[in-house]
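J.: when you get a sec, could you give me coordinates for this:
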Amino acid sequence: MKWDWDRRTCSRRGHVTYAPTDPHLRERLHAETALGPAWRCLRCGDFALGEPGGSGPVGDAPAVPRGKALRDRFILRLLAVERLVRGLAIVLIAYAVWRFSNSQTAVQQLFNTDLGLLRPIAVHFHYDLDNSPIVGTIQKTFQYHRSTLLITAAAMLAYALIEIVEAFGLWAAKRWAEYLTVVATAAFLPLEVYELTEKVSGLKIGTLLVNLLAVVYILLAKRLFGLRGGAAAFEREREGASLLELQYSAGEGAKQGTEQPAEQAPSGK
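T.: Coordinates of the predicted model:
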C-alpha cells in the first residue's frame, strides 16, 4: 500500500484552500455543490466544503509542501528532533564537566574514601579494584588540569550550540540549515571513525550510520553544492509539485486549446 503523504497530513492538520483572483485558475479550484461551495485543497487536491481559507493573487498563495516535498520535510524534522535531543544531552554533559572542574579535589577525596570502604567487599568477591579498568578510567580524570576540563566543557558547549541551531533550522526547512548540517556533520565523521578504531560499540556504530545517511540524503535530496542541478533544479522541482502551478498550467493549456481553432478558422474558408 502506497503511503499518501498529502491526505494523511490533511487528515491531521486539515485542508488548505485558497481562492486566487485569476478567473481561469479560480474556476478550476472552485465547485458548487448541493451543500454549498467547495474549494480544492492545495495539498491533497480533494474538494473541501466551505469558504476558502484565503484569497488574493496567485503569488500571495501559501506555499504548501506536497508529495515528495512533504516527505522530505518529515525526514528533516526527524533529524531536527535527533539533533535537538543530542544537543541538550551534550549541554548537560558540559555542565557536569564544568561542575566537576570546580570541585575536582573534593570529588577525588570522596572517591578515595568510598573506594577504601568498598575494598573489603571487593576482596570478598575476588575483584581486584587496583587493576579495574573502570576505577582506572575514573582515576585518570582526576589527573586532568582544571584548565583542560574548562576547555573541554567550552568545546562541548559550542558543539551543542551547533546541534541546537541545526535542529531549529531543519525544523523550519531552512536551506542554510541543510548546508550547516552537511558541513558540520561531515567535519566530525573522521573523528567518529577514529573513535571506532579505538573501541567499537553499538552506540558509536549507530551514530556514525545516522550521520553518514543524513549527509548523503540531504546532499542528494536538497541538491546542495550544485548536485543534481543545484538550487535552480530544486526550486523547479518544488514549484512543479505545487497544485496551483499544475492547475494554472492545465488552465492555460485548455485556454489555448479553445482559442487555437478560432485563429485557424479564417484560413479554412
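
J.: from here on, just use CA atoms for contacts and neighbour counts.
T.: Fine.

J.: ok, longest helix in this structure?
T.: Counting by DSSP state H, the longest helix found in the chain is helix 68-102.

J.: what packs against that helix?
T.: helix 5-13, helix 146-171 (3 or more CA pairs under 8 Å, 6 or more residues apart in numbering; DSSP states H and E).

J.: most tightly surrounded among the ones you listed?
T.: helix 146-171 (a mean of 19; mean count of other CA atoms under 10 Å).

J.: run this one through as well so I can compare:
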Amino acid sequence: MKWDWDRRTCSRRGHITYAPTEPHLNERLRAQTALGEAWRCLRCGDFALGEPHGSGKAENAPYVPRGKALRDLFILRFLAVERMVRGIFIILVAVAIWKFSNSQTSVQQFFDSNLTLFQPIAAHFHYDLNNSPIVGSIQKTFSYKHSTLAITAAALLAYALIEIVEAFGLWAAKRWAEYLTVVATAAFLPLEVYELTHKISYFKIGTLVLNVLAVLYILLAKRLFGLRGGAAAVEAEGHSASLIEVETSAGTPAPTRT
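T.: Reported below is the predicted structural model:
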C-alpha cells in the first residue's frame, strides 16, 4: 500500500484552499455542490466545502508542500527532533561536568567513604572492587585538572548549541540548516569511527549509521553543493508539484484523486 503523504497530512491538519483571481484557474479550483461551494485543496487535491482560506493572484498563492516535498519535510523534522533531544542531553552532561569540577574533592571523599562501606558486600559476591574497571574509570576522573574539566564542559556546550541551532533550522526547512547539518555531522564522523575502534556498542553503531544516512539523505535529496542541479532544481521541483502550477500549465483540469 502506497503511503499518501498529502491525504494523511490533510486528515491531521485540515485542507488548505485558495481562490485565484484568474478566471480560468478559479473555474478549475472551484465547484458548486448541493451542499454549497467547494474548493480544491492545494495539498491533496480533493474538494473541501466552505469558503477558501485565501484569495488573490495565482502567483501569490501560499506554497503548500506536496508529495515528495512533504515527505522530505517530515524527515527533516524527525532529524530536528533528534538533534534537539541530543542537544539537551549534551547540555545536561556539560552542566554535570561543570558542577563536578567545582566540587571534585568533596565528591572524591564521598565516593571513597562509600566504597569502603561496599567492600564487604562486594567480597561476599566475590567481586573485587579494587580492580574493578568501573571503579577505576571513576577514580581516574578525580585526577583531572579543574581547567581540563571546565574546557570539556565549554566544548560540550558549544557542540550542544550547534545541535539546537540545527534543530530549529531543520524544523523550519531552512537551506542553511541543511548545509550546517551536513558539514557538522560529517566533521564528527571520523571521531565516531575512532570511538568504535576502542569499544563497540549498539548505541554507538546506531548513532553512526543514523548520522551517515542523515548526511547522505540531505546531501542528495536537498541537492546541496550543486549536486543534481543544486538549489535551482529544488525550487523547480517544488513549483512543478504545486497544484496551482499544475493547473496553470494544464490545458484541462487535473483529475481529482479518489
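
J.: circling back to that earlier point, contact partners of the following helix or strand past the longest helix of the first structure?
T.: Past helix 68-102 of the first structure, further along toward the C-terminus, the next helix or strand under DSSP states H and E is helix 104-124. Residues outside helix 104-124 of the first structure that contact it (CA atoms under 8 Å, 6 or more residues apart in numbering) are 100, 128-129, 142.

J.: which of those residues sit farthest apart?
T.: Greatest spatial distance among these (CA to CA): 100 and 128, at 26.6 Å.

J.: follow-up on the earlier one: by neighbours, which of the contacts of helix 104-124 of the first structure wins?
T.: With neighbours taken as other CA atoms under 10 Å, the top of the contacts of helix 104-124 of the first structure is residue 100, carrying 19 neighbours.

J.: got the contact list for that one?
T.: When contacts are counted by CA under 8 Å, 6+ apart, residue 100 of the first structure touches residue 107.

J.: 10 Å - rerun?
T.: With contacts defined as CA atoms under 10 Å, 6 or more residues apart in numbering, the neighbours of residue 100 of the first structure are 94, 106-108, 141-142, 146, 149-150.

J.: center of the first structure - which residue?
T.: Residue closest to the mean C-alpha point of the first structure, counted by CA atoms, centre = their mean, is residue 76 at 2.5 Å.

J.: how close does that one get to residue 178 of the first structure?
T.: 9 Å (CA to CA, to the nearest Å).

J.: surely residue 130 of the second structure touches residue 136?
T.: Yes - the criterion here is CA atoms under 10 Å, and residue 130 of the second structure meets it with residue 136 at 7.8 Å.

J.: the residue nearest to residue 171 of the second structure when sequence neighbours are not counted: how many residues sit nearby?
T.: Distances taken as CA to CA, 6 or more residues apart in numbering place residue 77 nearest to residue 171 of the second structure, at 4.8 Å, with adjacent residues excluded. Residue 77 of the second structure sits with 19 neighbouring residues when counted by other CA under 10 Å.

J.: show me the contacts for residue 77 of the second structure.
T.: Contacts of residue 77 of the second structure by CA under 10 Å, 6+ apart are 71, 83, 167-173.

J.: let's see 8 Å
T.: Per CA under 8 Å, 6+ apart, neighbours of residue 77 of the second structure: 167, 170-171.

J.: of the residues you listed, closest to residue 188 of the second structure?
T.: Taking CA to CA as the measure, residue 188 of the second structure lies nearest residue 167 of these, at 16.8 Å.

J.: any idea how far that closest one lies from residue 118 of the second structure?
T.: Applying CA to CA to residue 167 of the second structure and residue 118 of the second structure gives a distance of 44 Å.

J.: with residue 55 of the second structure instead?
T.: Taking CA to CA, one finds residue 55 of the second structure at 74 Å from residue 118 of the second structure.

J.: swap in residue 29 of the second structure?
T.: From residue 29 of the second structure to residue 118 of the second structure the distance is 76 Å (CA to CA).

J.: the two - which one has more neighbours?
T.: A side-by-side neighbour count of residue 29 of the second structure and residue 118, using other CA under 10 Å, places residue 29 first with 24 against 11.

J.: could you find the closest non-adjacent residue to that one?
T.: Nearest-residue entry for residue 29 of the second structure: residue 40, 5.1 Å, with adjacent residues in sequence omitted and distances by CA to CA, 6+ apart.

J.: rewinding a little: list residues touching both of residue 76 and residue 178 of the first structure?
T.: Between them, residue 76 of the first structure and residue 178 share the contacting residues residue 170, judged by CA under 8 Å, 6+ apart.

J.: where's residue 181 of the first structure, which helix or strand?
T.: helix 175-198.

J.: right, and the helix or strand after that helix?
T.: Counting by DSSP H and E, the next helix or strand C-terminal to helix 175-198 of the first structure is helix 202-221.

J.: by how much does that following helix deviate from the second structure on average?
T.: Mean deviation of helix 202-221 of the first structure relative to the second structure after superposition (mean CA distance after the TM-score superposition for the first structure): 0.3 Å.

J.: now find how far off-centre the helix or strand just after that helix is within its chain.
T.: Using DSSP H and E, the next helix or strand after helix 202-221 of the first structure towards the C-terminus is helix 230-240. When C-alpha coordinates are averaged (CA atoms, centre = their mean, to the nearest Å), helix 230-240 of the first structure and its chain have centres 19 Å apart.

J.: list the buried residues of helix 230-240 of the first structure.
T.: Across helix 230-240 of the first structure, burial judged by 16 or more other CA atoms under 10 Å covers 231, 234, 238.

J.: is it true that the second one touches residue 226?
T.: It refers to residue 234 of the first structure. No - under the criterion of CA atoms under 8 Å, residue 234 of the first structure makes no contact with residue 226, lying 9.9 Å away.
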